[in-house]
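Engineer: One predicted model, sequence on top.
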Amino acid sequence: MSLLSHIKGLLTTVQPGDPIRHQEDLLTSLLVMAWMVEARDPYTGGHLWRVSQFSQLLATRAGLHADDVSGIAVGAFLHDLGKISVPDHILGKKDRLSDEEYAVIKTHPEVGWRMLSSHPLAQLAEAAIRAHHETPDGRGYPRGLAGQDIPVDARIVGICDAFDAMTSTRPYRTGMPVPQALDIIAQNLGTQFDREMGERFVALGKAGELDHIVGHSDSGIPLQACLMCGPTIAVPRSHQMGTRLYCPSCTAEYETSRSGGILQLTATGCNGSPADLEPKVDPDVIGDVVRTAARALLVS
């Protein structure tokens, strides 16, 4: 039985009256958990959304079936779930990691899978979570898979994850230009990145088809820059003019406004309280992923 058939059977058996609603509830529980894990790192705002969007686009252009595309988009959103086990001093370190610290980082794929394995839809994201750091030359982790032994989900998510890391700002460096990141991918096809999917991704980038995702945290909403920390502030789709937002790194408070139709943030000179700084899930972003995936998985 295929994974898709298994999921359909599970949903219609558990809740025959409204299988799509049940599917959405199951997926929402996973994505909210991943969102809260991402919130631990102040410099990864929007990372899950971007990797999911890149992966969905690449899988679609590769001609994969709609249900596979949806599964890859969900897996991409969940790929870093296991980073919940990585201590803050390692996750947010501004200098090069030691060998011991890097060994801790390398545990996150298997930790993420153990966290998810008892969930009813665990198999949907297993490949993306466990194998997104495997590489075609067999030198990746955690299992040293090589070539076609790496599931296509993981080959796609691995490329998109690396590209977003390269083009995003971190405490120790600014994000590199898109052409530079594409060149690095092109130079490492067949070793670090799957050749077929990597070539497709580079072509998308050169055609400008990734530009609406790079540096954004939602459709049409670019990350906003803190005066001290750079682009760390994700603006929720539901924001209104005068909404107060906070840098997750230095806690500085900003107020939203528009000038010539362009969203801007103005520093208030204040800092956020503990209540202000609590991670807040954006239901619009998660809702988009959930609704698309739930319907594709049941209708296809």
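Structural biologist: Now that the structure is in, tell me what you want to look at.
Engineer: contacts, neighbours, all on C-alpha from now
Structural biologist: OK.
Engineer: Just the residues contacting the one helix or strand Asp288 maps to, thanks.
Structural biologist: Element membership for Asp288, per DSSP states H and E: helix 283-299. By C-alpha atoms under 8 Å, 6 or more residues apart in numbering, the surrounding residues in contact with helix 283-299 are 4, 7-8, 20, 23-24, 27-28, 31-32, 49, 66-67, 70-71, 73-74, 218, 237-238.
Engineer: again, only this time at 6 Å
Structural biologist: Ile20, Gln23, Glu24, Asp67, Ser70 (C-alpha atoms under 6 Å, 6 or more residues apart in numbering).
Engineer: what's the answer for stretch 152-161, then?
Structural biologist: Against stretch 152-161 from outside (C-alpha under 6 Å, 6+ apart): Val51, Phe54, Ser55, Ile72, Ala76, Ala127, Ala128, Ala131, His132.
Engineer: With respect to Ile150, which of these is nearest?
Structural biologist: Ala131 (6.8 Å; C-alpha to C-alpha).
Engineer: Structure two is appended below for comparative analysis:
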Amino acid sequence: MFWRRKPAPVEQHQHAQGLLTTLYVMAAMVEARDPYTGGHLWRVSQYSRLVAEKLGLPAADIARIGLGAFLHDLGKVGVPDEILRKPGRLTDEEYDVIKAHPEVGMRVLAGHPLSGLVEAAVLAHHETPDGRGYPQGLSDAEIPDDARIVGVCDAFDAMTSHRPYRAGMPVEKALNIIEENMGRQFDRAAATALLELAGSGELDPILGHTDDGIPLQDCPACGPTIVVRRDQQAGDLSCCRSCGAEVSVVEQAGKLAITPTGQLATKAALAPEADDALINALVESVIAHLELPENL
């Protein structure tokens, strides 16, 4: 008779680390397809964690919500590039493709041992209290708490970030829109917490950043984002994955920035890659607090 030896604590921890890493890497690689959304997942995850803390949620819930926030757009792997990167407004048919991404995300996660931790955020982050969201048209208390928090944080970052078809709006304008739509488009408690965090300046270190202390960079040639990784140093090379312009990492006022080299990046440099150092740090920040499945 075959039997499975129960993993020792160290083995179980390493197994959980590996599973969490696969989730973060999947999400990071999907984000890397879109040159305009660099750092979006990190920012939404950080905003969501702060909102959850502000609402007084337990550490396990905060860790789970932060993880779900990083995974929330996983289903965009199923959105064609011509729609994902379209510089103009989407047609109704194209928007329907975008609206399918929560359900696609759950299909991507099917069978993953940790999928239950992020299901609410992935599937329901576009549901709204007035019942006019998608994909299920849930309303009010039907919407999971994780999705209520991730939903408002996702919208805030989307409004304040540049996109191919429009510039990011000022923070105050985005906050006013959220305040005006509390109880309809945005959960009232989560939105109120976000507004209070913004008022106290606690969102400032996240706004316009792609990691702790690393500002988001814009391509000097064509405008999309260029992400500087935490393991990079002055003199390292990076590039724009939209136009192929090569840039050099420099240090300005104690922070990493970029300057153009005047060259085109190599084909190898243009290939999407996950930020291993960032992902390892994210895994370590949540693994001690997550309530992992007993059968892991």
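Structural biologist: Perfect, I can see it now. Every value quoted in this text rests on a predicted model; they were computed, and no experiment measured them.
Engineer: Assuming the best superposition, what's their TM-score?
Structural biologist: Remark: TM-score between the superposed chains equals 0.94 [TM-score structural alignment, normalised by the length of structure 2]; 288 aligned residues with a C-alpha RMSD of 1.5 Å.
Engineer: The contacts of stretch 152-161 of structure 1 into CSV, with extra columns for secondary structure and distance to Glu278 of structure 1?
Structural biologist: Listed next are the contacts of stretch 152-161 of structure 1 as CSV, based on DSSP: H, G, I helix; E, B strand; the rest coil; distance: C-alpha to C-alpha, whole Å:
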residue, secondary structure, distance to Glu278 of structure 1
Val51, helix, 24
Phe54, helix, 28
Ser55, helix, 29
Ile72, helix, 29
Ala76, helix, 24
Ala127, helix, 31
Ala128, helix, 28
Ala131, helix, 31
His132, coil, 29
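Engineer: ok, Val249 of structure 2 - how many residues close by?
Structural biologist: 21 (other C-alpha atoms under 10 Å).
Engineer: again but with Lys6 of structure 2, I slipped
Structural biologist: Going by other C-alpha under 10 Å, the residues that sit close to Lys6 of structure 2 add up to 10.
Engineer: host element of it?
Structural biologist: Per DSSP H and E, there is no helix or strand for Lys6 of structure 2.
Engineer: how far away is it from Ile62 of structure 2?
Structural biologist: 28 Å (C-alpha to C-alpha, to the nearest Å).
Engineer: sorry, back to before: dump the contacts of helix 283-299 of structure 1 to TSV, plus neighbour count.
Structural biologist: TSV is the format used below for the contacts of helix 283-299 of structure 1 (neighbours: other C-alpha atoms under 10 Å):
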residue	neighbour count
Ile20	22
Gln23	25
Glu24	18
Asp67	19
Ser70	26
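Engineer: so where in structure 1 does stretch 146-159 of structure 2 end up aligned?
Structural biologist: Stretch 146-159 of structure 2 corresponds to residues 153-166 in structure 1, going by TM-score structural alignment.
Engineer: For the stretch 51-200 of structure 2, which segments count as strands?
Structural biologist: Counting by DSSP state E, counting those that start in this stretch, no segments of the stretch 51-200 of structure 2 form strands.
Engineer: mind listing the helices in it by residue range?
Structural biologist: 59-71, 81-84, 92-99, 101-109, 115-124, 145-160, 171-180, 188-199 (DSSP state H, counting those that start in this stretch).
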